[in-house]
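>>> dropping a prediction and its sequence here:
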Amino acid sequence: MTVRQHTTSSRGAQPRKGAARSTSTATSTSRARSHAGVAEPRRSGTQQRARHGARPVARKPAPHTPRGVPQVKHPRSRQAPVRSRARGKSRSRKKSTVGFVRRVIIRPSRTKQATPIIKKRLRWAVAVLVSLLIFLIGKVGYLQTVSGDDYRAAGLAARMRTTTLRAERGAIFDRNGREIAMSVPKMTLYADPTMVVDPTGTARAIAGLMQFDPVREQELATTLAARESSFTFVARQIDPARAKAVTDLRLPGVGAYKEPDRMIVDPSALAVVGGTDTDGIGTAGLEMQYNDTLAGKDGRFVREQDKDGRSIPGASNVEVEPVPGNDLVLTLDRSIQFQLNQALLSRVRQVGARGGTAVVMNSKTGDVYAMANIRRKEDGTYSNSGNYAAVEAHETGSTAKVFSIAAAINEGAVTPDSVFHVPGIQKFDEYVIRDAYPHPTQAMPVREILVKSSNLGTVLTAQRISTTTLESYLHAFGFGDKTALEFPNESAGILKPAEKWQGTEKITVAYGYGFASTSLQLVSAMNVVANNGTYVAPRLVLATIDDAGKMHNVAPSATRPVLTQETATQMNLMMRDVVCFGTGTLAKIPGMTVAGKTGTGYKVQNDGTYGSDTTGRKYFASFVGFLPAEDPQVTILVSIDEPDAGSRDRFGGTAAAPVFSDIGAFVARELRIKPPATTQPCAKADPYARAGESGH
């Protein structure tokens, strides 16, 4: 049986004009259709509402189906039967359209309620977007205007690399223009770890050429791999040829630049000249004292590079040329310096001493011709790197007798011929004082007291003046104050005010115990006698030479009167007799008159005492003199530190005087010093001879 199916859609359904059907009519019609075998379509919502009195909506008649076409009866459902795929799609579109109409057109109340919420949300979204846009525009403007320069500078700085161009350090010359210290061309290898591609391979390649040990190679590889900085040293101040061998490998991130090294041409002057560190900064001696003069002003080379470390052609590279330092001209004489160092070293070895110092200076000007320092190290070898002549102080011993006797004569308290009855031993309060050799009480003139180096005779002479006066003279001779050299770490020695002298110091200061001096102070003090009673400060620098080659002379040494010329002459004559007939006979120089004084001082032991003949002693043996005695040109000091205490050569007259003789003869030849025509050699007969006597 053929069933006709009608589909009723509310879309577009319109009631006829003037047509109105009652409910009964609609019902009867429906029944009639049912009896006729026609399925009644499901009413739409509009039609349902029509049943309850709503305005009826006309139904669209079902399409006619030709006879003979089989029909498939479908169960009633919400979906219409699908007759074909194309028609199904069409009906789906129609259904979605119907849904839209229902939501938007038929139910306008819900849309009207949602519209304010949507508008509110839209306004918030627009406000946020506008605010964000304003913020971004403001930030960009800020970066381009206010902080623009800073960011541009930071970007440029990231591309710039600055290389320091080390200024050539000034050379140091001796008084004759011979180099003592100079800068030599060297190269320094460096690396930029951020540019190194293969840290391990780079370290291995460099180590092979530089002969690094495995530990150093591994340290380099670790540093390169860490990439903690953009610069690290690989090797500093190496031979240019070795540096070139490395740079020829063209290893990424590895380069080299010039960095001069300091070389001491005359190692014997090392203690005076001092040294520099790898950065060319003076660390000791004159290199440190005159660092600002010698250093010059470093230059720099600034280049702009790309991300691979290559220089950018045409970029704003800046190069500031370094300004070389000034040269220094010293008072030292290289020949005398070398000879003095050799003579002192030889004697220190001969007497088994701990070390020694020696100074040669011009008697008129205070110019130091040579200053030698020897010190034995723990391994038994000897070093000359410390300037102990300026930085270490010790009790002078018998050389101080010259100053206390000169003070008494200059004050008019005594004369060279004043006689004292000198015992071999004497007790002062609770303290016992002895001469170096036993003798009965003897009548000794002052000159004999000096020649024989009598401790008790010197004490008796010095007691003719007050301790305050003696202290004033010692200060005038230069003790207790630094010299004008201003040498780094120079010692001022020790000289307490007279009112603080305690116990035996009131007695022993007269012959060299109770105050301490450096070798530099002692030779300058003895030079007062050589220079006719005038103190002249020691000097080490003659002049400086600027980068234009112009020489600037240093001011002459300061001077001050200490003794009258008459007193100085009297002391000169007595000191000649010390060499001719007294404790300094080993200081004689053939064909030359020499004046001087020996000194043997006990060194303080670790327990704070001077020790004893039974427990053992340590000595400081010295000789200080000048030549030629008639017209002094040079003053020389030689001190031997701790000669063998069991040897006869432990005294100033035996340990130090022979060195004075050797170096004095050399200096006389080197400086072409000739004795005056009126020079008289030592008399053959000893006017001071007494049986069984000898001093030190």
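Okay, I see it.

>>> alpha carbons only for contacts and neighbour counts from here, please
Noted.

>>> ok, which stretches of the stretch 151-300 of the chain are helices?
Ranges of helices within the stretch 151-300 of the chain are 199-210, 214-226, 240-247, 270-273, 285-289, 291-295, based on DSSP state H, counting those that start in this stretch.

>>> list the buried residues in stretch 204-221.
Using 16 or more other Cα atoms under 10 Å as the test for burial, stretch 204-221 gives 204-207, 210, 217-218, 220-221.

>>> measure that stretch end to end?
Across stretch 204-221, the terminal residues are separated by 8 Å (Cα to Cα, to the nearest Å).

>>> show residues contacting it.
Contacting residues not belonging to stretch 204-221 are listed as 199-200, 202-203, 234, 242, 245-246 [Cα atoms under 8 Å, 6 or more residues apart in numbering].

>>> okay, now the one to match up with it:
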Amino acid sequence: MGEIYGTEPRVQRLQRLVRFGMLWVLLIFGRLFYLQVFRHEELARIANSQQERTFDIRAPRGTIYDRNGAQLAVSLPAESLAVNRRKLKDPSIAFDLLHRILGADTARLYHDLERAREKGRDLFWVKRKLTDEEAASLRALKQDWMEFTMESRRVYPHGTLGAAILGSVNLDDRGNAGIEQSQERLLGGKPGKLLLLTDVKRRGIETLKVIEEPRPGANITLTVDAGLQEQCDRIIEAAVRGRCESGTAVVMHPETGDILAMSAYPSFNPNDPIRSEKDLLARQHAAVTQARDPGSVQKLFTLAALLENTKWDAKTVIHCGNGKFRFGKTEEIEDNHSYGYLPVEHVIWKSSNVGAIQMGIHTGREALYRTLVDFGFGDRTGVPLPGESRGILWPLSEWKKSSLYYISMGHELTVTTVQLARAAAAFANGGFLVTPRLVLATQAEGGELEYAPAAARRRIIKAATAAEVRRISEGVIHFGTGKLAKLDGFTAGGKTGTAQLLEAAPAQPGKNGKKRKARYGHRYAASFMGYAPLQNPQVVVVVTLNGATRMASDVAAPVFKQIAEKALRALAVERDVPEHRAIPEGTAPGEDEGPALVPAPRPLPRLAHLPGAASPAVREIPVGRRAPDFHGKAKADVLAESARLGIPVEMVGAGLARSQDPPPGSLLLRGETVRVQFVR
């Protein structure tokens, strides 16, 4: 009996244990069933998020072309170098190699190595987007701690040519200046999506699938002519070096607003990386971002307001106060010369400040302000470049009594070079305000070339007013301040402008201990604004030289001449002045010199080459025909080489070649002749 009673509790305990175990198993299976059936999709998503990772696939960047199909910016494959710290046995030897081959900072490498250790990363970057030579030198070492990744490198095959127009990209191939920045949406394309299986440290193990293919960026064709742009860049650089602080020039077609060239100096090489905020700011185009007092070029717009709003005409005689205009109690504005009575057209030719003030007074504040607004002053032009300045045109309500006087002669307002080009185009095209155009066409991958629509334009002055302003402005070149702007073989009109620049206040206080004020010194913003040929203008050219020590008639007018002649040659515009014909000094235009020869209207050249739908071969970068180096050669050798290359030459003098224009290596315009000077 004792055994029976002793066994019963053990059996019961065992039964209870079995029942508990069965219940536990049922609970586990129930939980598993719940998780596998009811929460399967949710848990699968969580698991995948821990094991899988989505990466962007960078889209190939579009190519930038000039209007004739020359590549200005193209993306090429490039390797980037990282160091695998787990395979790095002796950092000192490795970093010494990297210093000798890449110029890498060894202290920086040690810092990056330590940071990689702290964050648990195996790799850290040494240099991205190596040159071909750097990559070949490093690969030849065959070091397992070097890991190479294929990326793309943006290449600007012509270096500084049109640099401020093109801009540049950062290490991630995103535009940070110029067209590269403003057209990022088109050029950058759309990245694709890649699904990777990762380990516990979120490192890629296996590619699972491509979720979305990248969409390549569109190609962009600019209105710029690369040959003319290089000539313009070279001319502006020569004008600025050692003479001024900076300079800009814009060449525009007046009917379409197409910008054929737009230069700025100092310049930069977009192939060089940006190393500071100052470098980045220097890549903005000064013709678009820097606004200055226009000086006397403003007098043409005062003239237009006068002709549009009053009964005065070019022959109306104005008294110019013998060179002085007094207002207020003590204030006075002076001319450089003492002029008495002058016709309106002579006021423009002689650039009389007092005469311009009298024209502004007769026009009236409201009419002058309205005219300047119509010409686009105080507003952005719409050119597709970052950081465009509006300039300054104060609202009429903020004008002081003296504002009318100063604005009439080109002060108390500021304009950019591209604003002046746009405004001058209205004189050249018969009275219409156009929007500058820089993007001529776009082409998506595999698509057709799509031309940008012609910019809307609106009439702002009568055609007769535009023609009269052109006629009067021709006299500036023949009888006034712009004689050095006279073109060989072409009629032209234009206006000089010299505005004094405000100098910073001296750091040291004055004799009375008070802080000195900024004052106007003897440095100028020297400008020339013009168009040619006169009766049917094909180009508008505006030149601005900042920090000049001489007047615009001496420094800006000759630059206009050089650029305008290059531009007319590039467009193959026929001469409208025979070589033997010259306008006698002292003869007013339109009187004794006979009728000007007016060419038939000539449209802008179409694209000589339309970029194909297929991506270009990345190593084939057309650079155009360049001037050979004739220095030190005899005439026979120069003739032989020019005949072989099909380049016309003009030979002057005898002996050996000592100089040439354009210089060796310059891009040649269509049909351009190289002038070679020989010396014994």
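Yep, that arrived. Just so it is clear, the structure is predicted and the values come from calculations on it, not from any experiment.

>>> now, which of the buried residues of stretch 204-221 of the first structure sits nearest Ala256 of the first structure?
Comparing these against Ala256 of the first structure with Cα to Cα places Ile206 closest, at 12.5 Å.

>>> Thr283 of the first structure maps to what in the second structure?
Here Thr283 of the first structure is matched to Asn176 in the second structure, going by TM-score structural alignment.

>>> and that match, how many neighbours?
Neighbour count of Asn176 of the second structure, defined by other Cα atoms under 10 Å: 19.

>>> with Ile238 of the first structure instead?
18.

>>> same thing with the one 10 residues further on?
In terms of burial, Asp248 of the first structure registers 9 neighbours under the definition other Cα under 10 Å.

>>> ok, it to Tyr257 of the first structure distance?
As judged by Cα to Cα, Asp248 of the first structure and Tyr257 of the first structure stand 14 Å apart.

>>> corresponding residue for Leu161 of the second structure in the first structure?
In the first structure, the residue matched to Leu161 of the second structure (TM-score structural alignment) is Ser268.

>>> ok, for its match, nearest residue in space, not its chain neighbours?
Counting by Cα to Cα, 6 or more residues apart in numbering, Ser268 of the first structure lies nearest to Phe338, which is 5.6 Å off, once chain neighbours are set aside.

>>> trace that neighbour over to the second structure, please.
Alignment note: Phe338 of the first structure maps to Glu230 in the second structure; criterion TM-score structural alignment.

>>> let me know the secondary structure of that match.
Secondary structure assignment for Glu230 of the second structure (DSSP: H, G, I helix; E, B strand; the rest coil): helix.

>>> what does the one 5 residues further on give?
Applying three-state DSSP to Ile235 of the second structure yields a three-state assignment of helix.

>>> quick check: it touching Gln562?
Yes: using Cα atoms under 8 Å, Ile235 of the second structure is in contact with Gln562, at 7.5 Å.

>>> returning to that earlier point: not counting sequence-adjacent ones, nearest residue to the match of Thr283 of the first structure?
Val169 is the one closest to Asn176 of the second structure (Cα to Cα, 6+ apart), at 5.3 Å.

>>> so the one you found touches Ser152, yeah?
No: with contacts counted by Cα under 8 Å, Val169 of the second structure stays clear of Ser152, the gap being 11.4 Å.

>>> which neighbours do those two share?
In contact with both Val169 of the second structure and Ser152: no residue, using Cα under 8 Å, 6+ apart.

>>> what is the neighbour count of Pro191 of the second structure?
Residues contacting Pro191 of the second structure under the criterion other Cα under 10 Å number 18.

>>> again, but for Gly503 of the first structure
Gly503 of the first structure, neighbours per other Cα under 10 Å, totals 12.

>>> what does Arg19 of the second structure give?
So Arg19 of the second structure, with other Cα under 10 Å, has 12 neighbours.
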